[in-house]
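Novice: Just a sequence and a predicted model for now, questions to come.
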Amino acid sequence: MKKYILSLLTCAIALSATAQEETSTSNAPVSKKGKAILPAAGDIAVGVDALPYINFAGNMFNGYGTTGAQNTLNVGSTTIYGKYYLSSDAAVRVELYLNNSKDQNTAYVQDDNQVDDNPDAQVEDLQIINRNDVGIGVGFQKYRGYDRLRGTYGAVLSYYRFRNVTEYTWGNQMNDVNSTPTSTNWYGAGTQPASRDLMVDNDLTQTFSLGLIGGVEYFFLPKVCIGGEAGIYLNYTMNSQADKTYETIEQGIYREKDLATSPEDNFFSLTTQVYDAARVAGRLYILFHF
């Protein structure tokens, strides 16, 4: 938290210095070159989450490098924003949240077929974790404020989809001769399990949400703003059945079997985040208007 606050203060000082180059009128602020600062009817805005960039900029000024760690830009999961202004104080919005990944983990284990002749012989186990995390939202916003600072409020409809599937490939084959092959202890089953997972599907989660949002935007350059918003969302979530495919030896015969691990369920919830559960305090973003 202290790191975030210091980063925000650093950026606020920089933005305030930039804003000194701009002037305003009683109706709409303009820069010294006469350029309009605020968006107008027909303008389009695009933007992204600002927090990764704020942290990166803040670390450049707060002595991050003295710890010996490298200051890197870690975008990770992100939301892309788009807006179309119906008037200077009203806009429709769309947002796209993405957090997809594919992680491959490998580990060496004893080669059971060669261990008698060569105790150092090894084979490789492979674990692949596929994460598919997507959200999309559409909404309407109103604005009001003074000079470069504007408050905003509105409503958003959103859809969120999450799926996590893990696949395993084992170096030592399971058969009637070797029914408990040496294996990597990926998930707590031990190093010589009597059964091994081949695929684990941790269900499909789908959430439909209706949210009320509010926030502020500050235009530190003509048609460029940094903003923050928070909201409260009524959600309806559907979880499909989770299952897995595993291999085992039964009465000397190799079998691949399917097993349901949790039933499907549906529920309502009221939350202060949408898409990413880590963002319970709201979102920060930067928008460019054209």
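Specialist: In hand now; what should we look at?

Novice: hey, let's count contacts and neighbours off CA atoms from now on
Specialist: Noted.

Novice: and the closest residue to residue 151 other than its chain neighbours, what does it touch?
Specialist: Sequence neighbours aside, residue 216 is the residue nearest to residue 151 in space, at 4.4 Å (criterion: Cα to Cα, 6 or more residues apart in numbering). Taking Cα atoms under 8 Å, 6 or more residues apart in numbering as the contact definition, residue 216 lies against 149, 150, 151, 152, 227, 228, 229.

Novice: got another, please set it beside the one above:
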Amino acid sequence: MILPQSGEIALGIDAMPVLGYVGDFFNATAGNNTNFGFINGIYNANTIYVKYYLEDQVAVRGAVRICHQNWIDKEFVTANQEIPDPLVTVTDVNTFNSTNIGIGADYLMYRGKGRVQGYFGGGAFVNYNSWNDSYTYGNPFTTMYSSPAWYDFGLGAQVSGGERVLETYNNNSFGLTLRGVIGVEYFFAPKISIGGEMGLGFNAQRDGGFQTVERWTGTDIEVETTELPHDVFIGVDNFTSASLFLMFHF
């Protein structure tokens, strides 16, 4: 049998990293992959899918996305000196890390002929995100250097001033998506398929966080933490659980 049947289970992975690797292999370059402009969303990478067929043409699908990023950016700036020398530098460091977890489920109904199977359905996704952006500076605030040189990582340039950000973070960002989906799978081998889909849904997200800054008061260093505004987004947009995926049925 080529097509899955009632009672069978399928496991799937995002196919984009595989296609990107194949593109790199044949082109002898890095960063190549297929690009579908209409595909969007926060569930289209590092996602694992589990599907169970309630009937031959009806299935429920669960998806789990776990993503963690960590990177460090180091930049040289001119050191505090009475006579500035551009060859004498110190290092400013920006450290960023984030964790994104998405969990969702869809109810899917299939129809098609032969190896080509189209499907449609709907589902819901919940997303949690936390992130931290911290900065360390090589030039401290002092009485002599109340406006030292430092690197503005947002602008991408060396600046000077009496106030700068030490940390921006958010540990409590949630999103909820209710959506409809439409897609197609092609079974190029028995019980093995490649497919793609897109979805249109109602999305609600809540974000906020805190920011810590340091400033020179004229006599000392003052550190202050303030709460950032809570941003709420509610709207209709296109979301997808994967741009392209591979499914293995058994």
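Specialist: That came through fine. Note that the coordinates shown come from a computational prediction; the quantities given were computed from them, not determined experimentally.

Novice: Where strands are concerned, which of the contacts of residue 216 of structure 1 count?
Specialist: 149, 150, 151, 152, 227, 228, 229 (DSSP state E).

Novice: Pull out the buried positions in the longest helix along structure 1.
Specialist: Looking across structure 1 with DSSP state H, the single longest helix is helix 2-19. Residues of helix 2-19 of structure 1 classed as buried under the neighbour-count rule (16 or more other Cα atoms under 10 Å) are 6, 7, 8, 10, 11, 15, 19.

Novice: Take those and write them to a markdown table, including distance to residue 57 of structure 1.
Specialist: What follows is the buried residues of helix 2-19 of structure 1, written out as a markdown table (distance: Cα to Cα, whole Å):
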| residue | distance to residue 57 of structure 1 |
| --- | --- |
| 6 | 10 |
| 7 | 7 |
| 8 | 9 |
| 10 | 8 |
| 11 | 8 |
| 15 | 12 |
| 19 | 18 |
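
Novice: Return the member of these nearest to residue 129 of structure 1.
Specialist: The shortest separation between residue 129 of structure 1 and any of these is 33.3 Å, and it belongs to residue 7 (by Cα to Cα).

Novice: distance of the closest one from residue 230 of structure 1?
Specialist: Using Cα to Cα, to the nearest Å, we find residue 7 of structure 1 at a distance of 19 Å from residue 230 of structure 1.

Novice: so where does residue 133 of structure 1 fall, helix or strand?
Specialist: Under the assignment given by DSSP states H and E, the secondary-structure element containing residue 133 of structure 1 is strand 122-146.

Novice: What span of structure 2 is that strand aligned with?
Specialist: Residue correspondence for strand 122-146 of structure 1 in structure 2, counting by TM-score structural alignment: residues 89-113.

Novice: What's the average distance for the matching stretch when superposed on structure 1?
Specialist: Once fitted to structure 1, stretch 89-113 of structure 2 is off its aligned match by 1.6 Å on average (mean Cα distance after the TM-score superposition for structure 1).

Novice: mean deviation of the longest strand anywhere in structure 2 from structure 1?
Specialist: In structure 2, ranked by residue count with DSSP E as the criterion, the top strand is strand 163-189. Here strand 163-189 of structure 2, set against structure 1 after superposition, deviates by a mean of 1.7 Å using mean Cα distance after the TM-score superposition for structure 1.

Novice: Counterpart of the residue nearest to residue 151 of structure 1 over in structure 2?
Specialist: Applying TM-score structural alignment, one finds that residue 216 of structure 1 aligns to residue 184 in structure 2.

Novice: re earlier: to the chain's geometric centre, what's the distance from the strand holding residue 133 of structure 1?
Specialist: Between the centre of strand 122-146 of structure 1 and the centre of its chain there are 4 Å (Cα atoms, centre = their mean, to the nearest Å).

Novice: do stretch 56-74 of structure 1 as well
Specialist: Distance, centroid of stretch 56-74 of structure 1 to centroid of chain: 22 Å (Cα atoms, centre = their mean).

Novice: Show which residues not belonging to that stretch make contact with it.
Specialist: Defining contact as Cα under 8 Å, 6+ apart, one finds that stretch 56-74 of structure 1 is touched by 6, 7, 8, 10, 11, 52, 53.
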